[in-house]
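Visitor: got a sequence here, can you model it:
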Amino acid sequence: MKRTGNTIFITGGGSGIGRALAHRWHDEGNRVIVAGRRREALEETVAGRSGMAYYELDVSDPDAIRSVAGRLTTDHPGLNVLVNCAGISGLEDPTTTRDLSRTSDIVETNLLGPIRMTDALVDHLKGQPDAAILVVSSGTGFVPYPGAATYSASKAAIHSYTLSLRALLKGATQVIEIIPPMVATDLLDGLTASPLSVPLDKFADDVMAQLTGQPEADEIIVEEVEPFRFAERDGKMREIVASMIADD
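Guide: Reported below is the predicted structural model:
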């Protein structure tokens, strides 16, 4: 991915990782468009930043995706980068019967959301110079957090989908997976205060440094997520899962 001169569309750009990366890309001289469900958060994200714009969008709504994609390519014909960052989580106990409505929402948002968003824009992106699709997954897609089993499963699935997309788009559009560790955001209660969470600014800075230093990279793997990303290779999967259960 080139460093500057892009037109970048970021889902989940109103807060957390999406907002942090949006501001850094904008500071680098890119035109940045963010999308999210909360207008107030989007307005705060773009406030005082010339060249930034926003669209209200719930990526769990396929009709809304199609509508925003049509407006986006009309309003910003130079769009060449899609960043699928929108995501939700939730603690759960899959060992007992429960209400699965949140489970369904997680799958719709975290898996079908980026699949549908990519589908809506891929034909446009393939015709653009320096095109890229970035997908924000999670370290829990490689080692599941048992307390958020569906979230972890959705991230494992989007990792697999990203691998397929990269192979099929080779030579046409770069496909990059950003793999966060536990980051201090509002994704789950307690993350911002946890001493185990990586500060948001540090994570975003590390991501940008890797994107700049390794513009052809397939994956962005910050230091703190390496134990998760390589757990299966290193034979540490069961040990890490057991430690997370013990911590709960």
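Visitor: every contact and neighbour count from this point should use C-alpha atoms.
Guide: Noted.
Visitor: which stretches of this structure form strands?
Guide: 7-11, 31-36, 52-56, 81-84, 132-136, 174-179, 219-221 (DSSP state E).
Visitor: let's have those in JSON lines, adding distance to residue 43 and mean neighbour count.
Guide: Shown next, in JSON lines, are these (distance: least, CA to CA, whole Å; neighbours: other CA atoms under 10 Å):
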{"stretch": "strand 7-11", "distance to residue 43": "14", "mean neighbour count": "25"}
{"stretch": "strand 31-36", "distance to residue 43": "10", "mean neighbour count": "25"}
{"stretch": "strand 52-56", "distance to residue 43": "8", "mean neighbour count": "20"}
{"stretch": "strand 81-84", "distance to residue 43": "19", "mean neighbour count": "26"}
{"stretch": "strand 132-136", "distance to residue 43": "22", "mean neighbour count": "24"}
{"stretch": "strand 174-179", "distance to residue 43": "25", "mean neighbour count": "24"}
{"stretch": "strand 219-221", "distance to residue 43": "28", "mean neighbour count": "19"}
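Visitor: for the comparison step, fold the sequence that follows:
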Amino acid sequence: MDITNRTVFIAGATSGIGLELARRFAAAGSSVVVGGRRADLLDRLAAEGFGTVAIDVTDQDSVGRARDTILRTHPDLDTIMTMSGVGMPEDLRDPAHFGAARQMIDTNLLGTIRVIDAFTPHLVRRGAGTVITVTSGIGFLPFPLMPTYAASKAAVHAYSEALRAQLDGTGIEVSELVPPAVATTPEQARLNPRALDLAEFATEVMDLLQADPTPHEILVKGVLMHRWAERDGTYADLVAQRSQALAMLPSRQ
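Guide: Below is the predicted model of the structure:
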């Protein structure tokens, strides 16, 4: 993938990994449109020179308006990345967790589908382009403290595989970015010393994206233990290790 002359839309890129990758694409020479919900952050990014658009991936009408705005100002759009996501712990012994589960499915899975559906006809008409979905190492090696988040990301992985098969022959590549834990703030780095440094993660991602053809899965070294745990025979031990985090739930204390 040539990252120097793309026209990229990243849904959910006003902070964290999405924003860092938006800046990397722009620095390489691509035109980037950042989508998000917070007007103040969008205004700040517009001042940096990014294209911006308001979008709430849980709202079909909002997604449609964002698509129309982007294609009106950037008719040569050739790359979309579905970065929007939310994750939170859940206590499955308490039925009150369902509200959080519904929010994660609506944002992480259905939000991904809404964005892809909105732009697929445009990319098919172009006869070329790239869709980059975003899953997680947790989708392959569950973190029991965040069960629905893991389930939503596993679902996006399966959806990405099916999307790639259905778009075969259209000229559209489908790649799946699989981040491990990445420290996007100093607080996250403090809470999880094993989390990857954001800048180092982004550098590795951009290097992988430049392969031709673009890899089906963008796997930085730090996520390989998650992705291949079943193959390597480490799955059960790692899930048991990660289950220790359940002690953080109020009901377990």
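Visitor: so after superposing, what's the score?
Guide: The TM-score (TM-score structural alignment, normalised by the length of the first structure) is 0.93; 244 aligned residues with a CA RMSD of 1.6 Å.
Visitor: follow-up on the earlier one: let's have the strands of the first structure in TSV, adding distance to residue 125 of the first structure.
Guide: Putting these into TSV (distance: least, CA to CA, whole Å) gives the following:
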stretch	distance to residue 125 of the first structure
strand 7-11	11
strand 31-36	15
strand 52-56	19
strand 81-84	7
strand 132-136	8
strand 174-179	10
strand 219-221	20
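Visitor: residues contacting residue 141 of the second structure?
Guide: Neighbouring residues of residue 141 of the second structure by CA atoms under 8 Å, 6 or more residues apart in numbering: 226, 227, 229, 235, 238, 239.
Visitor: counterpart of it over in the first structure?
Guide: By TM-score structural alignment, residue 141 of the second structure lines up with residue 143 in the first structure.
Visitor: what do you get for residue 160 of the second structure?
Guide: In the first structure, residue 160 of the second structure lands on residue 162 (TM-score structural alignment).
Visitor: try residue 240 of the second structure
Guide: That one, residue 240 of the second structure, aligns with residue 242 by TM-score structural alignment.
Visitor: ok, now how distant is that match from residue 143 of the first structure?
Guide: Per CA to CA, to the nearest Å, residue 242 of the first structure is found 11 Å from residue 143 of the first structure.
Visitor: and the gap between the match of residue 240 of the second structure and residue 147 of the first structure?
Guide: Residue 242 of the first structure is 12 Å from residue 147 of the first structure, by CA to CA.
Visitor: neighbour-wise, which of the two wins?
Guide: Neighbour totals were compared for residue 242 of the first structure and residue 147, and residue 147 leads with 16 against 12 (other CA atoms under 10 Å).
Visitor: that one reaches residue 140, doesn't it?
Guide: No - applying CA atoms under 8 Å, one finds residue 147 of the first structure not in contact with residue 140, separated by 10.8 Å.
Visitor: got a markdown table for the contacts of residue 141 of the second structure, with distance to residue 37 of the second structure too?
Guide: Formatted as a markdown table, the contacts of residue 141 of the second structure follow (distance: CA to CA, whole Å):
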| residue | distance to residue 37 of the second structure |
| --- | --- |
| 226 | 31 |
| 227 | 31 |
| 229 | 36 |
| 235 | 37 |
| 238 | 36 |
| 239 | 34 |
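Visitor: farthest-apart pair in the residues you listed, please.
Guide: 227 and 239 (12.8 Å; CA to CA).
Visitor: of those two, which one has the most company?
Guide: When residue 227 of the second structure and residue 239 are compared for neighbours, residue 227 comes out ahead with 20 against 15, by other CA under 10 Å.
Visitor: relative to residue 186 of the first structure, which of the strands of the first structure is closest?
Guide: Short answer: strand 31-36, nearest of these by CA to CA, at 14.5 Å.
Visitor: how far apart are the closest one and its match in the second structure?
Guide: Superposing on the second structure and averaging over aligned pairs (mean CA distance after the TM-score superposition for the first structure), strand 31-36 of the first structure comes out at 0.4 Å.
Visitor: quick one, that strand and strand 52-56 angle?
Guide: Relative orientation of strand 31-36 of the first structure versus strand 52-56 (axes from the mean of the first three to the mean of the last three CA atoms, to 10 degrees): 20 degrees.
Visitor: which stretch of the second structure lines up against strand 31-36 of the first structure?
Guide: Residue span in the second structure matched to strand 31-36 of the first structure, by TM-score structural alignment: 31-36.
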